[in-house]
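> I would like the atomic coordinates for the input below:
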Amino acid sequence: MIKVQGFLVLLSLALTLYTFVDCAMRDETQIKKLPKWGWLLAILFTGIFGPIAYLTIGRIRGPKGPKPGKKRILPPDDDPDFLRGL
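Got it, this is the predicted structure:
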């Protein structure tokens, strides 16, 4: 029983540390519902509920892949413009 409780405490600490660092490194525009400092306080002082709330409702998950305004960089052997010039 003690091993299970120790595992749950370590899991809670790891989740708290991960969410605190994730929130601290994000830009203000990627955080919803509360300001950044509010989420950091909630993560630190509410036990397991703060990190779970931050992960579910507090952050904006960006699109996967390249950003719409940026051109994708291709290596020379995949770039049609480079291959045309050969």
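
> From here on, just use CA atoms for contacts and neighbour counts.
Fine.

> so is the residue nearest to Trp39 when sequence neighbours are not counted in a helix, a strand, or just coil?
Leaving aside its chain neighbours, Trp39 sits nearest to Tyr54 (6.9 Å; criterion: CA to CA, 6 or more residues apart in numbering). Per DSSP: H, G, I helix; E, B strand; the rest coil, the local secondary structure of Tyr54 is helix.

> dump the residue contacts of Tyr54.
Neighbouring residues of Tyr54 by CA atoms under 8 Å, 6 or more residues apart in numbering: Thr19, Trp39, Ile43.

> now the other sequence, so there's something to compare against:
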Amino acid sequence: MIRLAPWLLLIALTVYALVDCMQSDEDAVRGVPKLFWALLIVVLPLLGAVGWFVAGRPEQPRPGTGPRQQPRRPRGPDDDPDFLRRL
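Down below sits the predicted model:
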């Protein structure tokens, strides 16, 4: 069973990278077009998957780098104009 572990990890990494590639937005993919990344992941599973995660995957906004939005605080019924209008 221990001899199968590297192959199973490689298959899991390849499938995850391919699904992630297909679900990402075409305009947000870095480097080359999305179809080329998919072919690279299928033809060269380890190199393609690692390359996708390092150089092709769209960048996610990091916490604290974007504009700060205040979370919506719960309002009481007397602060809600729609509730007061229905009275």
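
> re earlier: the residue nearest to Trp39 of structure 1 pairs with which position in structure 2?
Matched to structure 2 by TM-score structural alignment, Tyr54 of structure 1 sits across from Trp52.

> Pro6 of structure 2 versus that match, what's the distance?
19 Å (CA to CA, to the nearest Å).

> I would like the residues contacting stretch 41-51 of structure 2, please.
Against stretch 41-51 of structure 2 from outside (CA under 8 Å, 6+ apart): Leu10, Ile11, Leu13, Thr14, Ala17, Leu18, Trp37, Leu40, Trp52.

> any chance of those residues in CSV, plus secondary structure and distance to Glu59 of structure 2?
Formatted as CSV, these follow (DSSP: H, G, I helix; E, B strand; the rest coil; distance: CA to CA, whole Å):
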residue, secondary structure, distance to Glu59 of structure 2
Leu10, helix, 24
Ile11, helix, 24
Leu13, helix, 19
Thr14, helix, 20
Ala17, helix, 15
Leu18, helix, 17
Trp37, helix, 15
Leu40, helix, 19
Trp52, helix, 11
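
> Return the members of the residues you listed classed as buried.
Leu13, Thr14, Ala17, Leu18, Trp37, Leu40, Trp52 (16 or more other CA atoms under 10 Å).

> And the furthest pair within those?
For these, the maximum inter-member distance is 14.3 Å, found between Leu13 and Trp37 (CA to CA).

> Alignment lookup: Lys33 of structure 1 to structure 2.
Per TM-score structural alignment, Lys33 of structure 1 is aligned with Gly31.

> ok, for that match, nearest residue in space, not its chain neighbours?
Nearest-residue entry for Gly31 of structure 2: Gly56, 5.7 Å, with adjacent residues in sequence omitted and distances by CA to CA, 6+ apart.
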